[in-house]
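A.B. asks: I need the structure of the sequence given here:
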Amino acid sequence: MTVDIPEPIKVWSQFGHPILMWILFALTLYALYLGIQWRRTRFAQKDTKKELIKKDFRTRHYQLGSLLLGLMVLGNLGGMAVTYINNGKLFVGPHLLVGLSMTGLIAVSASLSPLMQKGNELARYTHITLNTAIVGLFGWQAFSGMNIVQKILDKMS
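C.D. replies: Next up, the predicted model:
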């Protein structure tokens, strides 16, 4: 069974993934900030620690991380679906492979949360390392994705 998707929807749907990913990149940087602030809170002296705890960096970091995990998985699947719908195939290249890798990394990173909550330092350092890699890869993805967007725009004109 094939479903005919109206041409304007097919064309404009190609921009949903890049827009979502730029928003997620910004949210990822904010999650990084919250994580750093939570770590700073953990090691702060008594008076400073009391003030930092009031800002609830831990909960905000955890909640934003959960949101990022869900949206990254859905954004990745959506990007692949739109590419397939519009081209009849996926373009297996660095952008796709890095995106899939990032999705796996964020899932593993999130899965470490229960261990970190129990005080496991290896899990905490692994979480930090994985997320640092994700931020770096996300920066590269943002710019390689803009090259793809430019190709779509050139094809449209």
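
A.B. asks: can we go C-alpha only for contacts and neighbour counts from here?
C.D. replies: Noted.

A.B. asks: how long is stretch 109-117 end to end?
C.D. replies: In stretch 109-117, first residue to last residue: 13 Å (CA to CA, to the nearest Å).

A.B. asks: which other residues reach it?
C.D. replies: Applying CA atoms under 8 Å, 6 or more residues apart in numbering, the external contacts of stretch 109-117 come out as 65, 66, 69, 123, 124, 126, 127, 130, 131.

A.B. asks: pull out the buried members of those.
C.D. replies: 65, 69, 123, 124, 127, 130, 131 (16 or more other CA atoms under 10 Å).

A.B. asks: thinking again about what came up before, of the contacts of stretch 109-117, closest to residue 151?
C.D. replies: Ranked by distance to residue 151 (CA to CA), the contacts of stretch 109-117 are led by residue 69 at 28.2 Å.

A.B. asks: who's in contact with the closest one?
C.D. replies: Residue 69 neighbours (CA under 8 Å, 6+ apart): 103, 106, 107, 110.

A.B. asks: related to what we said a few turns ago, which one of the contacts of stretch 109-117 is nearest to residue 30?
C.D. replies: Nearest member of these to residue 30, counting by CA to CA, is residue 65, at 10.0 Å.

A.B. asks: this one next, for a side-by-side:
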Amino acid sequence: MMTSQLPLVLQILIAAVHPVMMLIAFLLTFFALHWGIQVRRTRNASGEEKKKLIKGKYNQQHFQLGSILLAVWIIGSLIGMVATYLLYSQIFLSPHLFGGLFVMMLGSIAAAAAPFMQQGKTWARTVHLCTIIPVLLLVFTQSVTGVELVIVMIKEFLGVG
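C.D. replies: Sure thing, here's the model as predicted:
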């Protein structure tokens, strides 16, 4: 049950920021995945196909979007925790919270591998893949549990709960 004494409009705004940010991050994750796959295709291609793929500059797009995603995941996760505290006067130890913390942790490890990947280090690609695959699964799971939490909040705002 929400304990906040803030005006209802402000409570709704506070409650909406995290889900909106995470929805945007969820959608952008698919672009980053696509560009990451294209980077791998480029690296493994040869001849005309490789020349064509290089023109796509997928490596730059993947790197830039990955950097933005990491920032959105971290800032969005922290905003979610702050919003929960402002609305409920506590942080709930839930699968959604732990999933978000793991996304931040694994995403930062994947990003830390990027400079080494640019130097051609195979181990860094392995680290990147081994951390990003769980992130993709967690982002999907987080979207499911996040929708469930949004439904609970909407019911609380409407007084139907």
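
A.B. asks: just the element for the residue nearest the centre of structure 2, please.
C.D. replies: The structure's structure 2 has its C-alpha centroid closest to residue 73; by CA atoms, centre = their mean the separation is 4.3 Å. Remark: residue 73 of structure 2 resides in helix 58-88, with elements defined by DSSP states H and E.

A.B. asks: check residue 24 of structure 2 too.
C.D. replies: Counting by DSSP H and E, residue 24 of structure 2 is part of helix 8-44.

A.B. asks: flag every buried residue along that helix.
C.D. replies: Buried residues in helix 8-44 of structure 2 (16+ other CA under 10 Å): 11, 14-15, 18-19, 21-22, 25-26, 28-29, 31-33, 35-36, 38-39, 41-42.

A.B. asks: next one: that helix to chain centre, how far?
C.D. replies: The chain centroid and the centroid of helix 8-44 of structure 2 are separated by 6 Å under CA atoms, centre = their mean, to the nearest Å.

A.B. asks: for structure 1, which helix is longest?
C.D. replies: Assignment by DSSP state H gives helix 121-156 as the longest helix of structure 1.

A.B. asks: on average, how far is that one from the matching bit in structure 2?
C.D. replies: Following the fit onto structure 2, the mean deviation recorded for helix 121-156 of structure 1 is 0.7 Å by mean CA distance after the TM-score superposition for structure 1.

A.B. asks: list the buried ones in that helix?
C.D. replies: Neighbour counts over helix 121-156 of structure 1 (16+ other CA under 10 Å) mark 123, 124, 127, 128, 130, 131, 134, 135, 137, 138, 141, 145 as buried.

A.B. asks: again with stretch 96-104 of structure 2
C.D. replies: 96, 97, 99, 100, 101, 102, 103, 104.

A.B. asks: could you say which helix or strand holds the closest residue to residue 138 of structure 2 other than its chain neighbours?
C.D. replies: Using CA to CA, 6 or more residues apart in numbering and skipping the chain neighbours, the partner closest in space to residue 138 of structure 2 is residue 99 (6.2 Å). Assigned by DSSP H and E, residue 99 of structure 2 belongs to helix 95-112.

A.B. asks: orientation of that helix relative to helix 122-158 in degrees?
C.D. replies: For helix 95-112 of structure 2 against helix 122-158, the angle by axes from the mean of the first three to the mean of the last three CA atoms, to 10 degrees is 150 degrees.

A.B. asks: give the next helix or strand downstream of helix 95-112 of structure 2.
C.D. replies: Following helix 95-112 of structure 2 toward the C-terminus (DSSP H and E): helix 114-118.

A.B. asks: tell me how far that following helix is from the chain's mean position?
C.D. replies: 20 Å.

A.B. asks: count of residues packed around residue 88 of structure 1?
C.D. replies: Applying other CA atoms under 10 Å, we find 10 residues neighbouring residue 88 of structure 1.

A.B. asks: what do we get in structure 2 for it?
C.D. replies: Superposed on structure 2 with TM-score structural alignment, residue 88 of structure 1 falls opposite residue 89.
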